[in-house]
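Asker: from the sequence below, what's the structure:
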Amino acid sequence: MTMTNKILTVTLNPSVDILYCTDTFEIGNVHRVAKVSKTAGGKGLNVSNVADILGLNVTATGFLGGPNGEFIKSLLEESGITRDFVDVPMNTRNCINIASGGSHTELLEESDTVPFEYAEVLLRKIEQYDDIDFAVISGSLAAGIPVSIYGDIIRRLNDKKIKVIVDVNADILKEVLKEDIEIFMIKPNREEAAALFRDEPVRPHGVEHLIVSLGADGLECFNSSGRFKVSVPQEEVKNTVGSGDASVAGFIHGYSAGGLTQALQSMAAAGTANAVQETTGYIDINDYHNLLKKVSVRKV
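Answerer: Got it, this is the predicted structure:
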């Protein structure tokens, strides 16, 4: 059943994610692909997919264009996710993930340049959302769109008292955190946290929850109540791509249902549930509920 909480995902550089599964992979050789899957990709759309599986009411926005953009729209329509994208004249990119022998090789296309006029259209669209509880802004920027758009979007969401989650790389996050804005949660991984903080992670001004993803070592959360350590179940991993996005969806699902502790438990379970699947940005709901029982949260 769909939960009453409504979330908005903003994907500024979406893609068609193509997964090729092969028995072996060697550069320079010809390979027959045993399995192919194509999914709606980009970090925000991965969040959308998992949030939808968890029963959240999802609206997805961002930039889409060309045949790939239409393909992504069709996938979202099949899932029942509300689509409210800005249509651009350039074709949305592809991203390729080659899975072989337990390892993954990613080939990420750069996007074509999106004229700034389309950024202004997106900002006007953002101003129209009045009944959203959480907004997730995640992933990279399409070429041609300035990094300042993150602050522009967040200020509009702040005006509407919407809880904003930002999941972007360290270079972009550094710029975002210079803005006079309020952010409900940021989620750098271990390497990104090392780039952001000289020593121990410190919750930045304006950020309510700083959560550092530590891979197999779990999560750490820093907020005004203190520091929390979250375990993650040790399972056989098939594909970690999209696990961070799944964990964001899990955080919202848990927070909506029961507050911070449940959010952290759900975050760890959803991220792990994605990792045990071959498909990017996907969880099996039964895996999620089973993994949820194995997560522990303790205050440090």
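Asker: going forward, measure contacts and count neighbours with C-alpha atoms only.
Answerer: OK.
Asker: residues near L64, how many?
Answerer: 27 (other Cα atoms under 10 Å).
Asker: is it true that it touches D84?
Answerer: No. Between L64 and D84 there is no contact under Cα atoms under 8 Å: 9.9 Å.
Asker: now E175, nearest residue through space, not along the chain?
Answerer: V147 (7.6 Å; Cα to Cα, 6 or more residues apart in numbering).
Asker: and that neighbour, how far from Q128?
Answerer: 22 Å (Cα to Cα, to the nearest Å).
Asker: more neighbours: which of those two?
Answerer: Set side by side, V147 and Q128 show more neighbours around V147, with 16 against 10, by other Cα under 10 Å.
Asker: what residues are up against the more buried one?
Answerer: V147 makes contact with 141, 172, 175-176, according to Cα atoms under 8 Å, 6 or more residues apart in numbering.
Asker: let me know the closest of these to Y282.
Answerer: Using Cα to Cα, L141 comes nearest to Y282 of the contacts of V147, at 22.7 Å.
Asker: middle-most residue in this protein, spatially?
Answerer: D245 (3.2 Å; Cα atoms, centre = their mean).
Asker: Proceed likewise with the subsequent sequence, for comparison:
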Amino acid sequence: MIYTVTFNPAIDYVIKVDDLTLGKVNRTKREDMYCGGKGINVSNVLANLGIDSVGFGFIAGFTGDAIETGAKQLGFKPDFIRLREGMTRINVKIKSNEESEINGQGPDIHEDELEMMYQKLDTLKDGDILVLAGSIPNTLPEDVYEKIMERLQDRKIQIVVDATKDLLLNVLKYHPFLIKPNNHELGEMFGVELKNNEEIIEYGKKLQEKGARNVLISMAGDGAILITEEGDVHISPCPKGEVKNSVGAGDSMVAGFLTGYLKAGDYKEALKMGIATGSASAFSEDLATKDKIMELYEQL
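Answerer: Next comes the predicted model:
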């Protein structure tokens, strides 16, 4: 079974305004609401591809109710911990002449509530896949990913980590199955600007030296590079299309990669499915559908 963790889920309220003017009343041209959060996005796209998953996370208040209901509608099993205080955050994403975002903080998570999460994770079995994705709320310890991986290190659980900077670097000692920085995040980790594929591969291999097994580096419209634990390097371009929405494209790539790997047991095939799935989300108003994914898959 695949399990995803979203520590700080959100209702994403996406509005379109023709000409946003600060200090005046603006009226929306279009409004959409989505269940947001990187782990939720991964589970959503897995469901679209026919792969079952369970979503872990924390929810609170009436917005938490909406997240739980939405997860069921999206096709994956929610197994969230309900917090005793606060409400799940709302993120406002404004699309106008420029794109702007106002992200909520989210509720406080108490120590005993975090312990409930650890207990859920302790039920995972050998062969399961765990996806840790996204930032950590400021009410949780910064090393929570490390603590999770330390607890699970003696089991044969494939752990995927999609995080940035120290949050990612500090877990490499536990040998995650897959990490997915983008090329800019990879450069930031080492304080360099990466200008070509050779440099991206060089620094991707440095993450392997620190403990990562497989390194998947997304490069937006330039495709992706996969450096496998077998020592192979695969470079894949993106299919052509009009970018409509970049939100969730990286999470979709993770879902596609896992789907390809589970079905074929082959890293090159996993990369191909990951590229098609990430691109399908980028070329759509919402997250990737199976039909769109397979259409782009055939182009690669």
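Asker: what would you report as the TM-score here?
Answerer: In this superposition the chains share a TM-score of 0.90, using TM-score structural alignment, normalised by the length of structure 1; 285 aligned residues with a Cα RMSD of 1.7 Å.
Asker: re earlier: tell me the residue in structure 2 aligned with the residue nearest to E175 of structure 1.
Answerer: Per TM-score structural alignment, the equivalent position to V147 of structure 1 in structure 2 is E142.
Asker: what segments of the stretch 101-250 of structure 2 are helices?
Answerer: 111-121, 144-152, 165-169, 183-190, 197-209, 249-264 (DSSP state H, counting those that start in this stretch).
Asker: adding distance to G278 of structure 2, write those helices out as CSV.
Answerer: Shown next, in CSV, are the helices of the stretch 101-250 of structure 2 (distance: least, Cα to Cα, whole Å):
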stretch, distance to G278 of structure 2
helix 111-121, 27
helix 144-152, 24
helix 165-169, 21
helix 183-190, 15
helix 197-209, 19
helix 249-264, 4
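Asker: winner for burial among the ones you listed?
Answerer: Counting by mean count of other Cα atoms under 10 Å, helix 249-264 has the highest mean neighbour count of the helices of the stretch 101-250 of structure 2, with a mean of 24.
Asker: returning to that earlier point: how near is the match of V147 of structure 1 to M273 of structure 2?
Answerer: Look at E142 of structure 2 and M273 of structure 2: by Cα to Cα, they are 32 Å apart.
Asker: hmm, back to that, map the residue nearest to the centre of structure 1 across to structure 2 for me.
Answerer: D245 of structure 1 maps onto D251 in structure 2, by TM-score structural alignment.
Asker: my guess is that match meets G278, correct?
Answerer: Yes. Applying Cα under 8 Å as the test, D251 of structure 2 and G278 come out as touching, 7.4 Å apart.
Asker: hang on, the earlier thing: next, count neighbours for the nearest residue to the match of D245 of structure 1 once chain neighbours are set aside.
Answerer: Nearest residue to D251 of structure 2, sequence neighbours excluded (Cα to Cα, 6+ apart): V42, at 5.3 Å. Using other Cα under 10 Å, V42 of structure 2 has 30 neighbouring residues.
Asker: aligned partner of V42 of structure 2 in structure 1?
Answerer: Aligned partner of V42 of structure 2 by TM-score structural alignment: V47.
Asker: after the helix or strand where that match lies, next one along is what?
Answerer: Per DSSP states H and E: V47 of structure 1 is located in helix 43-53. Downstream of helix 43-53 of structure 1, the next assigned helix or strand under DSSP H and E is strand 57-64.
Asker: list the contacts of that following strand.
Answerer: 2-14, 44-45, 48, 51-52, 70, 81-88, 91-92, 122.
Asker: ok, stretch 13-21 of structure 2 next?
Answerer: With Cα under 8 Å, 6+ apart, stretch 13-21 of structure 2 has contacts from 26-34, 90-97.
Asker: my read: L260 of structure 1 touches G250, true?
Answerer: No. With contact defined as Cα under 8 Å, L260 of structure 1 does not reach G250; the gap is 11.5 Å.
Asker: what is the end-to-end distance of stretch 283-298 of structure 2?
Answerer: First-to-last distance for stretch 283-298 of structure 2 - Cα to Cα - comes to 15 Å.
Asker: ok, stretch 92-105 of structure 2 next?
Answerer: Chord length of stretch 92-105 of structure 2, first to last residue, is 12 Å (Cα to Cα).
Asker: quick check: Q119 of structure 2 vs R155 of structure 2, distance?
Answerer: 15 Å.
Asker: please say which position in structure 1 K120 of structure 2 maps to.
Answerer: By TM-score structural alignment, K120 of structure 2 lines up with K125 in structure 1.
Asker: next, work out how far apart the residue nearest to the centre of structure 1 and E70 of structure 1 are.
Answerer: With distances taken as Cα to Cα, D245 of structure 1 is found 22 Å from E70 of structure 1.
Asker: can you pull the buried residues of stretch 289-299 of structure 1?
Answerer: 291-292, 295-297 (16 or more other Cα atoms under 10 Å).
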